[in-house]
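Trainee: I would like to see how this sequence folds:
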Amino acid sequence: MEMEQPAPIDDDSVPIFLAVSGFFQALCLIKLLHIAIRNRDRVASWFRSLALRSRWLVMCFSDDVKTNAEEEQWIAREVCLIRLRLARGYSYFLLIATCASVVSVQLGILQETQANAPAAFYWTILLMFVLCTVHLLFPKMLQRTTLDMFYVAIMAAAAFLLSPLCTNADGVPYMSIILLAFLRLPASSFASRASIAFTSNIATAAVVVIRAFVDWDAALCQSGSCSISRDVYFERAAIVTEVSAFFLVAGVSLSAEVILRRTVQQGRQYRQLNASTSLLRLACDAVLELDEDLCLTEHSPELAAILLRDRPGSSLAGVPFTDFVATKEEAARAEQALNKMSFEDLSASAFSTRLVDTNSSKFCTELLQVKYCKMGNTVRHLIGLREITDQESLARPKGLDATFHGDADDSSVSCPYKLLSSAEASPVGLAQEGSRCMSVKSLEGNRPRPIIYMILDMQSCTVGGASLAAASLVGMNVSELFPGRASELLQGFWEEVDRCEDASEVAVLTQKQRFFSEWLVQWSPQQADFIDGFVQVLQDADGTHQLLLHCVASARSPLSLSGISDSGRSTGARPSPSTAAQALSVLPGMPLPDVQSLH
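Mentor: Okay, the predicted model is just below:
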């Protein structure tokens, strides 16, 4: 029983079909135009980015594009190496596919059941198998210089397989789809230039178009040995298939160029970022990452320890970095400094500001910033925090300073990173302009100075021990030795030690040094002086804690009671720096020591 052929669309239904299809095509086109107009900036940016990523399009349409020649050569070389790895992997895949086809042909010959295909088809498959086998035996034959030759050979094989010598007319659309999936699309990823991919696929498309309009099959086919079915449907199917395949291959080729270039750039940026992170970890006390809103992307244990926020279960992730800055004015300046730089790849800067911990203690900090862009154009700030109270700034002398020198409550600070000035320690109210950070070098000076150590028993508020040069101070009351604000700061520091001891967190304090500068010290009723130094927490064998003071002569001139009036202001003249360096040696009943340097 002969099956009836399916009937085409009848004449009465043709207008309905055309009207419905045209209506929805118009709706689709209008919607696409609306989306393109609404997102015209993004569409233009995408096309501009695509053009800049493809060297072929750059040369054709972008004469004014400025690129770094050395960087462009490096990127092109790295992209070519990736394409070479892709080509080698594809060659191994093609070896397996052609080997399976050759085995199938061999079995057909042995069983005398060959498929109805021209002999040239089998010889072409065998030739591709031989080419892949040679590459397997000699892998170095496929190099950067021969990469395009390998691609052209693959495309030539695809065009020949679509010719009348290998494929009958009725099988061209199906063969075109098979070659698109197994040859043309995978191979387009390792063509070194988009122009080569376009040219090779134009040649393949030309073969299909010529076959659609020129009847070569009847002349090549022996009478009675083959059945050829050519009609208008074949022509339409062949052309639509080939046009779609051409644009698909062109899109894959351009996309591969963009993806590979971005992969190379992101890989280089990742290596640079790792190097920057390692360098920051060597030079800084804490390294953290901020997002484009200047919020921490993840918890930083180092920063939490510095700010005394390392409570169990607490996290700094998502907290704005400006919340840790001492004042609103400094926070605004720090935010401006962090967002000031424009970047193309990686950019770095440094500035100083002040942070505040949970005890409202402010301390000077230098921020080393690396601003970069992650995958997806996400802005990130890699920040290194470096405390500059006990070390010099790494930034250049004219670096950006985000500190605010008019902080009114700066005198209430007592922390491991803050310098305590004489304005808050002196009972005479000597004026100081703002707070200053001091380095260890400033403690030492240009010449050796006498050093005094004192152990303060804060339970009894007395001097529990001292260097031999200051042995007469043992047993003296702390409030008498440090009159005014200095004793209050020491008492506040001791209360902080008690709080940390109750919370079993005294180790946080023992790791830090509390620096001070220009503290007024009353050696005797007739003798006063200014000293610089730092305070540490000591622990006895029985587990009790005391304070250790390391004192050197301040750069400020020594004072005597005769030089201080009843109003609390000094009336004496400032001596020379050489006199100030010997001020600490003038202790009750002690001669000037013979200061020598250790070599």
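Trainee: only C-alpha atoms for contact and neighbour calcs from this point on.
Mentor: Noted.
Trainee: look at Ile35 and say how many residues are nearby.
Mentor: By the measure other Cα atoms under 10 Å, the count of residues near Ile35 is 12.
Trainee: one more: Asp409?
Mentor: Neighbours of Asp409 (other Cα under 10 Å): 11.
Trainee: which element, helix or strand, includes Phe515?
Mentor: strand 514-524 (DSSP states H and E).
Trainee: same thing with Val209?
Mentor: Secondary structure assigned from DSSP H and E places Val209 in helix 194-213.
Trainee: now the helix or strand immediately after that helix in the chain: buried residues?
Mentor: Following helix 194-213 in sequence order, the next helix or strand is helix 217-220 (DSSP H and E). For helix 217-220, burial by neighbour count (16 or more other Cα atoms under 10 Å) applies to Asp217.
Trainee: list the contacts of helix 217-220.
Mentor: Contact partners of helix 217-220, identified using Cα atoms under 8 Å, 6 or more residues apart in numbering, comprise Pro164, Leu165, Asn168, Ala169, Ile228.
Trainee: got the contact list for the third one?
Mentor: Contact analysis of Asn168 by Cα under 8 Å, 6+ apart lists Asp217, Ile228.
Trainee: which SS class is Glu298?
Mentor: With DSSP: H, G, I helix; E, B strand; the rest coil as the basis, Glu298 sits in coil.
Trainee: repeat for Ser414
Mentor: Ser414 - assigned by three-state DSSP - is coil.
Trainee: that one contacts Gln491, doesn't it?
Mentor: No. Taking contacts as Cα atoms under 8 Å, Ser414 lies outside contact range of Gln491: 10.3 Å.
Trainee: who has more neighbours out of these two?
Mentor: Taking other Cα under 10 Å, Ser414 and Gln491 do not tie; Ser414 has more neighbours (23 against 17).
Trainee: and the more buried one, what does it touch?
Mentor: With Cα under 8 Å, 6+ apart as the criterion, the residues that contact Ser414 are Ser361, Lys362, Leu420, Leu489, Gly492, Phe493, Arg514.
Trainee: which one of those is nearest Ser255?
Mentor: Closest approach between the contacts of Ser414 and Ser255, by Cα to Cα: Lys362, at 52.4 Å.
Trainee: quick check: that closest one touching Pro416?
Mentor: No. Lys362 is beyond contact range of Pro416, at 9.2 Å (criterion: Cα under 8 Å).
Trainee: distance of Glu329 relative to Leu296?
Mentor: Computed as Cα to Cα, to the nearest Å, the Glu329 to Leu296 distance reads 21 Å.
Trainee: coming back round to it: elements contacting the helix or strand following the strand holding Phe515?
Mentor: As assigned by DSSP H and E, the chain's next helix or strand after strand 514-524 is strand 527-539. Here strand 527-539 touches helix 506-510, strand 514-524, strand 545-553, going by 3 or more Cα pairs under 8 Å, 6 or more residues apart in numbering; DSSP states H and E.
Trainee: dump those into JSON lines; add distance to Phe530 as well.
Mentor: Shown next, in JSON lines, are the helices and strands packed on strand 527-539 (distance: least, Cα to Cα, whole Å):
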{"stretch": "helix 506-510", "distance to Phe530": "26"}
{"stretch": "strand 514-524", "distance to Phe530": "5"}
{"stretch": "strand 545-553", "distance to Phe530": "7"}
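Trainee: next up, for comparison:
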Amino acid sequence: MGTDDVVLMLVGATLVCLMLLRLIVLVFFHAPAICRTLRRWLTQLLLPLNPRKKSAEELRLADEIQRVRLALSHRALALYATLSWVIMAAAVVNIFLESPRYLNMEATWLFLALMATLTVYAFLPWTLCRHTLDFWYALFTLVTLLYASPWCTPVARSFDALLLCIFVRLPSSIMATRTLWVVVGNSLVSLLIILRNSIDPGGESELEGNSFAISLVIGIEFSSFFLAVVFAAALTGWMWQRAELGRENSKISSDLSAVSMLLRLMSDAVVELDQDLRLQRHSPELSAMLLRDRPGSSLEGVRFTEFVYGSEAARAAELLQNPACVLSTGQGTSAHAFHTRLVDTFTNKVCIEVFHVQVLSSDGEVRHLLGLRDFTDSASLSGERATDAMDQSLPSPMSPASLDQSPVASHLLPEVMEGWPSQTSSSWRPQEEPPRGRQAFLEVDMEVKVVHSASASVAFLAGSALTDFFTAPHTVQLLQRICDEAQRGLDQEGTLPQKVFNYQDLPVRWSAGHYGTIHGTFQVVQSRFGRIGVVISFSEPNLLSPMGRRTSKSSGRSSATSKKQRSFGTSSQPARSLRPTHARL
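Mentor: Prediction:
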């Protein structure tokens, strides 16, 4: 034994040992998964012998697999027809030129019969259907057996076994509806080839009298058998996964369609955003709502936050991309609601209730379905279930720490209030100087939630319920929370916080059908009986002419009159003009 042989033997033995060690490690750590896989393959192999009744879902998947298998079989038969035409044309040319031929007369007649069958298929494609798939596979298995028999190949040749494996045994397994049929067919072919080479080992002169010939043939046949069975099983597994993926995509599309229709029933506009919060397609409803429905204009590709009021854009983006409180299925789907304000073409602010559904598309990307509802003149549908109403992650606006008189703590409550624009549909900011001009005052009793007393210009509001006066329900909730925190501060510190808070564009209802907005200040007060209330001051409204506000609706409900009225709004007057309110249809 030479030095090169020793080195080659050592390197080969090392690699074999490493692969064996890796195989042992995989079996040790993944034994349960391997057992499940083998059990599944065995179940698929013995599926015809399994008497278990299939469920409706399994029947649908099996039907989809058969559909895919039939489509692949049509392509395979088209390839076989082309290949048989080439072989037969070459045989005819050789016969005409009297040239040496590789195939004898019997093998040529066999291919001629196969070509005739494929010609019938070419003119009658319906002969290949779901019920005849196994018949076609049996036909190709029979052709393989006949070619490997002594009738067509009197002298056994190992090269023929390779040709049969590459061109017949592997591709034809596509048409087998059961892996068991592939096992049976390839077992017969391999057994015939091995027996022929064992009985007549002198077929090839270079291997004559050499036992290596039989070993080579046995190795080729075992490899061909293994490849054909694994190919059939892998193909079936791929088609099964493809059928499941198609079913999941269909279910996702159906769910998205149902969610979209539900959002359209409860919203004025429905838009779909990508993971960057850009509109996937143009929305005529949103365009009409924001008075952007000019000819040729499109909202496709525009970021949704560009429509949101400036100070609320960052918060809206955070609620869309990383909501603090959502209803989630744990599979990439979540739903929640929140409130914000949009700005139309004329810088008028529209109070919007956003119904947000986050889903994963079939390609794994995040999609956002938004239902947008104008609730300026109506109650919120989500109410306290909205994310901005349930979010308790914000600092308590009047915690003991916030009652500290330090400069930083003295501005804590206004900062928290400014972070709650959607709860009151207005902007809350601290102001050093109170608004000037004639003021109206309301004293609110938060225990019974009514206007306890009112100044002369708004005396008709005395005794009104807060839910009737404030159109946004979160306004009452916010005032109640501030009073509760003030009561806790009073119990702990003995004094009320000496702070005045400013608000702007707070929507109110003066009377039935008459709406407007107010801006001014409010402060927590204490009565002689120890009750905690709120004194609200605002500029005296002009109630001499009947005024109200018309709700902004989608394109199907918008009118040219409302657009004309909104077009008179200016940036110097952020409050929306009062217009008559019409009944919703």
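Trainee: neighbour count winner among Lys362 and Pro416 of the first structure?
Mentor: Lys362 (29 against 25).
Trainee: contacting residues for the more buried one?
Mentor: Neighbours of Lys362 of the first structure in contact, by Cα under 8 Å, 6+ apart: Ala326, Arg354, Leu355, Val356, Asp410, Val413, Ser414, Cys415, Tyr417, Lys418.
Trainee: distance to Leu179 of the first structure for the residues you listed - can I get that in a markdown table?
Mentor: Compiled in a markdown table, those are given as follows (distance: Cα to Cα, whole Å):
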| residue | distance to Leu179 of the first structure |
| --- | --- |
| Ala326 | 67 |
| Arg354 | 66 |
| Leu355 | 65 |
| Val356 | 67 |
| Asp410 | 76 |
| Val413 | 76 |
| Ser414 | 77 |
| Cys415 | 74 |
| Tyr417 | 70 |
| Lys418 | 73 |
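Trainee: out of those, who has the most neighbours?
Mentor: Going by other Cα under 10 Å, Lys418 tops the contacts of Lys362 of the first structure with 28 neighbours.
Trainee: tell me the secondary structure for the nearest residue to it once chain neighbours are set aside?
Mentor: For Lys418 of the first structure, ignoring the flanking residues on the chain, the nearest one in space by Cα to Cα, 6 or more residues apart in numbering is Phe363 at 4.5 Å. At Phe363 of the first structure the chain is in strand, as set by three-state DSSP.
Trainee: burial count for Phe363 of the first structure?
Mentor: When neighbours are counted by other Cα under 10 Å, Phe363 of the first structure comes out with 26.
Trainee: now the element after the longest helix along the first structure, going C-ward?
Mentor: If you go by DSSP state H, the first structure has its longest helix at helix 232-283. Following helix 232-283 of the first structure in sequence order, the next helix or strand is strand 286-290 (DSSP H and E).
Trainee: dump the contacts of helix 217-220 of the first structure into TSV; add secondary structure and distance to Thr544 of the first structure as well.
Mentor: Shown next, in TSV, are the contacts of helix 217-220 of the first structure (DSSP: H, G, I helix; E, B strand; the rest coil; distance: Cα to Cα, whole Å):
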residue	secondary structure	distance to Thr544 of the first structure
Pro164	coil	99
Leu165	coil	99
Asn168	coil	98
Ala169	helix	98
Ile228	coil	104
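Trainee: surely Ser198 of the second structure is in contact with Ile214?
Mentor: Yes. Applying Cα under 8 Å, one finds Ser198 of the second structure in contact with Ile214, separated by 6.3 Å.
Trainee: more neighbours, those two?
Mentor: A direct count of neighbours by other Cα under 10 Å for Ser198 of the second structure and Ile214 places Ile214 higher, at 20 against 17.
Trainee: counterpart of the more buried one over in the first structure?
Mentor: Aligning on TM-score structural alignment places Ile214 of the second structure opposite Glu235 in the first structure.
Trainee: what sits against its match?
Mentor: Contact analysis of Glu235 of the first structure by Cα under 8 Å, 6+ apart lists Ala212, Phe213.
Trainee: any idea how far Asp542 of the first structure lies from Gln491 of the first structure?
Mentor: For Asp542 of the first structure relative to Gln491 of the first structure (Cα to Cα), the value is 22 Å.
Trainee: what does Cys373 of the first structure give?
Mentor: According to Cα to Cα, Cys373 of the first structure and Gln491 of the first structure sit 48 Å apart.
Trainee: can you give me the helices for the stretch 301-450 of the first structure?
Mentor: For the stretch 301-450 of the first structure, helices defined by DSSP state H, counting those that start in this stretch occupy the ranges 301-306, 328-339, 422-425, 440-444.
Trainee: between these, which one is closest to Leu183 of the first structure.
Mentor: helix 328-339 (48.9 Å).
Trainee: can you list contacts of the closest one?
Mentor: Residues from elsewhere that reach helix 328-339 of the first structure (Cα under 8 Å, 6+ apart): 294, 322-323, 325, 351, 353-354, 369, 381, 400, 402-404.
Trainee: what's the farthest-apart pair in the residues you listed?
Mentor: Pairwise distances across these (Cα to Cα) peak at 22.6 Å, for the pair His381 and Phe404.
Trainee: between the two, who's got more neighbours?
Mentor: Neighbours were counted for His381 of the first structure and for Phe404 using other Cα under 10 Å; His381 has more, 25 against 17.
Trainee: hang on, the more buried one packs against Leu367?
Mentor: No. When contacts are counted by Cα under 8 Å, His381 of the first structure is not listed as touching Leu367 (11.1 Å).
Trainee: quick check: neighbours shared by these two?
Mentor: Contacts common to His381 of the first structure and Leu367, judged by Cα under 8 Å, 6+ apart, are absent.
Trainee: could you report the neighbour count for Glu306 of the second structure?
Mentor: Other residues near Glu306 of the second structure number 12, with proximity taken as other Cα under 10 Å.
Trainee: same check, this time on Leu97 of the second structure
Mentor: Neighbour tally, Leu97 of the second structure, other Cα under 10 Å: 9.
Trainee: cool, Gln526 of the second structure as well?
Mentor: When counting by other Cα under 10 Å, one arrives at 16 neighbours for Gln526 of the second structure.
Trainee: so who does Phe198 of the first structure touch?
Mentor: Phe198 of the first structure neighbours (Cα under 8 Å, 6+ apart): Ala250.
Trainee: alignment lookup: it to the second structure.
Mentor: Alignment note (TM-score structural alignment): Phe198 of the first structure maps to Val183 of the second structure.
Trainee: quick check: that match vs Ala313 of the second structure, distance?
Mentor: Distance of Val183 of the second structure to Ala313 of the second structure, given as Cα to Cα: 64 Å.
Trainee: just Ser552 of the second structure next, same as before
Mentor: From Ser552 of the second structure over to Ala313 of the second structure the distance is 20 Å, taken as Cα to Cα.
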